[in-house]
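# Mind folding the following:
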Amino acid sequence: MTPAAALRAALAIEALKLRRSAVARIASVLLVVLVPLASVGMVALARSPQAGGPTAAKLADYATGDLATTHLMVCAQVLSVAALAAGGFFVAWSFGRELESGTAGALFGLAVPRSTIALAKCLVTLAWIAGCVVLTVAVTVAASAVVAAVSGAPFAAWADVRTAVVAGLLGGGLALPFAWVATVTRSQLGTVGGLVGVVALTQMVVLLGGGSWFPYAAPSLWAGMGGADAAAAIGLPNLLLAAAGAPLAIAAVVDAWRRLTNV
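Sure, this is the predicted structure:
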């Protein structure tokens, strides 16, 4: 079997696993439904006359400005975190399940190399995350257009679509390092624990003022989660550092699966 044929076969199998995965189905629905609802709902709550006290203070950034632009800003902020969480849970299942259950031993008898299988898993994961991100942003745009039409507000937020898509893709790409964690720990639960730990570490790094150069914080800060000043501090080098997480993780995972042992 040629390398190209092996990769095509592995991609077909991993795509089939993705379609039948309950984890992927649930994560897809949560992203495509909850993120747009949160984007529109948080802005509506911020601009509601009933909003007051701590709620009004937390949502103050969403209380003014163009309606559609604010919807897309919230979408970018939520999606940068939600895509990471969804992708992290999926790679914990995709890479950790076979190793944890012991069924990975069957991979040693296949004509397709284990490194090719790992590459296919990564590519399918990235394609799924990208599809979810684009669909989530599209649903948010549609929901925002409906709200704008009902309220009589203008709708011209197409420039902000790019920010939401890029923030979601960067967040989703940063889930790939947890595929390496799943390979090393051979544990789905251990991988999820690592994901939770990184999220907690990100909060600490941001509080200490180092978020701009921390890949897991940069996408959210760029989307405005830390305020306008924090967003202005994020430049192209910071985003490129975050974007480098996915290809570096793929290289590490492929190498780890190449050296995988049946013990």
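# Could you use CA atoms for every contact and neighbour count after this?
Will do.
# how deep is residue 139 tucked in, by neighbour count?
17 (other CA atoms under 10 Å).
# helices and strands around the helix or strand it falls within, which ones?
In this assignment (DSSP states H and E), residue 139 forms part of helix 114-151. Helix 114-151 is packed against helix 3-19, helix 35-46, helix 67-101, helix 158-173, helix 245-258, with contacts defined by 3 or more CA pairs under 8 Å, 6 or more residues apart in numbering; DSSP states H and E.
# so that helix versus helix 245-258, what angle?
Following axes from the mean of the first three to the mean of the last three CA atoms, to 10 degrees, one obtains 150 degrees for the angle between helix 114-151 and helix 245-258.
# For helix 114-151, which residues meet the burial criterion?
Neighbour counts using 16 or more other CA atoms under 10 Å place 114-126, 128-130, 132-141, 143-145, 147-148 of helix 114-151 among the buried residues.
# got it, and stretch 233-247?
234, 238-239, 242-243, 245-246.
# Which two among those are spaced furthest apart?
234 and 246 (19.1 Å; CA to CA).
# hmm, who's touching stretch 11-18?
Residues outside stretch 11-18 that contact it (CA atoms under 8 Å, 6 or more residues apart in numbering): 24, 117, 120-121, 123-124.
# need those in JSON lines with distance to residue 4, can you?
Output for the contacts of stretch 11-18, formatted as JSON lines (distance: CA to CA, whole Å):
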{"residue": "24", "distance to residue 4": "26"}
{"residue": "117", "distance to residue 4": "12"}
{"residue": "120", "distance to residue 4": "11"}
{"residue": "121", "distance to residue 4": "15"}
{"residue": "123", "distance to residue 4": "14"}
{"residue": "124", "distance to residue 4": "16"}
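# And the furthest pair within these?
24 and 117 (18.4 Å).
# For the comparison step, fold the sequence that follows:
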Amino acid sequence: MSYFFPALQAEWLKVRKSKVIRITAVVFTIAPLMAGFFMIVLINPEFANSSGLLRAKTQFAGEADWASYLRLHAQIIAVGGILVFGFVTSWIFGREYADRTAKDLLALPYSRGVIVIAKFIVSFITNILLSAYVVTLGIIIGWIIGLPQWSSAIFVHGLSILLVVTFITISLSTPVAFIASYGGGYLAPLGFVILTVVLSQIVAVTGFGDYFPWAIPAIFSGLTEGDGVLSFNSLFIIIITSLLGIFSTLFWWIFADQH
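Predicted coordinates for the structure are as follows:
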């Protein structure tokens, strides 16, 4: 345990000093800005009269009110979060191989498992902070726009869905850590993340989204057809997927030959 906190501090320092995470936050800023833009179009339909395509694209956002606005943010995190959270996780684990610093970590006088757990915790904290930043910015934009039908009950309900979607989406990024460790870099995990996003759309259309982990957040957020309820089977699949990612990464770092 005496080695854990120094390892955690070192991993957090890497994230805090990284320009990659800052750039990721800037790119993720596009999400609430686009959500706000959609609400503006819905509030002012004449704004999009010159473009029927623009009007059609904003219809999926629902009505111009706080309930639809918060639900839209949950949908953004359900889909965009798979990409962003997966990218952050792949960077935290894959950078050691890309920068050729993995051998330095393995030479440290403590268990490799301590390194992996510290990386997972920092990855979780980083992704939570990114989500909090996006949601907070989105709420500020909503107030600036002047969205109607605000109430504490609507806000609490929308925020609870946002929290659930955020946590389950972040938990699904753990297999990315294993792919980054096994592949020894960024390309393999990024390819895996893109593949999961594509497959989740295909599987959801076929009606089997409840059984594909990376499609479940979108279903729960209401992006795809479904009852919007996180069933026991879906929750079980997410937990198993997350645990497999954690333990497979631990196994690889502890037992695999590292060259």
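# Can you find the partner of residue 134 of structure 1 in structure 2?
Alignment note: residue 134 of structure 1 maps to residue 132 in structure 2; criterion TM-score structural alignment.
# now residue 36 of structure 1
That one, residue 36 of structure 1, aligns with residue 32 by TM-score structural alignment.
# what residues are up against its match?
By CA under 8 Å, 6+ apart, the neighbours of residue 32 of structure 2 are 73, 134-135, 137-138, 141.
# repeat that for 10 Å
Contact partners of residue 32 of structure 2, counting by CA atoms under 10 Å, 6 or more residues apart in numbering, are 38, 69, 72-73, 76, 133-142.
# Residue 27 of structure 2 now?
Per CA under 10 Å, 6+ apart, neighbours of residue 27 of structure 2: 21, 84.
# how many degrees apart are the host helix or strand of it and helix 112-145 in direction?
Applying DSSP H and E as the criterion places residue 27 of structure 2 in helix 19-28. Here helix 19-28 of structure 2 runs at an angle of 30 degrees relative to helix 112-145 (the same axes, to 10 degrees).
# Now do helix 19-28 of structure 2 against helix 4-17, angle only.
Using the same axes, to 10 degrees: helix 19-28 of structure 2 against helix 4-17 is 60 degrees.
# buried sites along helix 19-28 of structure 2?
In helix 19-28 of structure 2, counting by 16+ other CA under 10 Å, buried: 21, 25, 28.
# re earlier: need the max-distance pair from the contacts of residue 32 of structure 2.
Longest span within those, CA to CA: 38 and 133, 19.4 Å.
# now, among the contacts of residue 32 of structure 2, which is nearest to residue 16 of structure 2?
Once CA to CA is applied, the member of the contacts of residue 32 of structure 2 that ends up nearest residue 16 of structure 2 is residue 133, at 15.2 Å.
# For residue 139 of structure 2, see how far away that closest one is.
10 Å (CA to CA, to the nearest Å).
# how close does the equivalent of residue 12 of structure 2 over in structure 1 get to residue 169 of structure 1?
Counting by TM-score structural alignment, residue 12 of structure 2 corresponds to residue 15 in structure 1. Distance, residue 15 of structure 1 to residue 169 of structure 1, by CA to CA: 19 Å.
# which one of those two has more residues nearby?
Taking other CA under 10 Å, residue 15 of structure 1 and residue 169 do not tie; residue 169 has more neighbours (24 against 19).
# Give the aligned equivalent of that one in structure 2.
So, by TM-score structural alignment, residue 169 of structure 1 is matched to residue 167.
# Pull up the aligned stretch in structure 1 for the helix or strand harbouring residue 217 of structure 2.
In this structure, residue 217 of structure 2 sits in helix 216-221 according to DSSP H and E. Taken onto structure 1 by TM-score structural alignment, helix 216-221 of structure 2 occupies residues 218-223 there.
# Just give me how far that stretch sits from the chain centre.
How far stretch 218-223 of structure 1 lies from its chain's middle: 13 Å, per CA atoms, centre = their mean, to the nearest Å.
# cool, and stretch 133-146 of structure 1?
That offset, for stretch 133-146 of structure 1, works out to 17 Å (CA atoms, centre = their mean).
# Ok, stretch 113-133 of structure 2 next?
Taking mean C-alpha positions (CA atoms, centre = their mean), stretch 113-133 of structure 2 and its chain are 12 Å apart.
# what does stretch 19-32 of structure 2 give?
Distance, centroid of stretch 19-32 of structure 2 to centroid of chain: 12 Å (CA atoms, centre = their mean).
# Repeat that for stretch 45-65 of structure 2.
The answer for stretch 45-65 of structure 2 is 27 Å, by CA atoms, centre = their mean.
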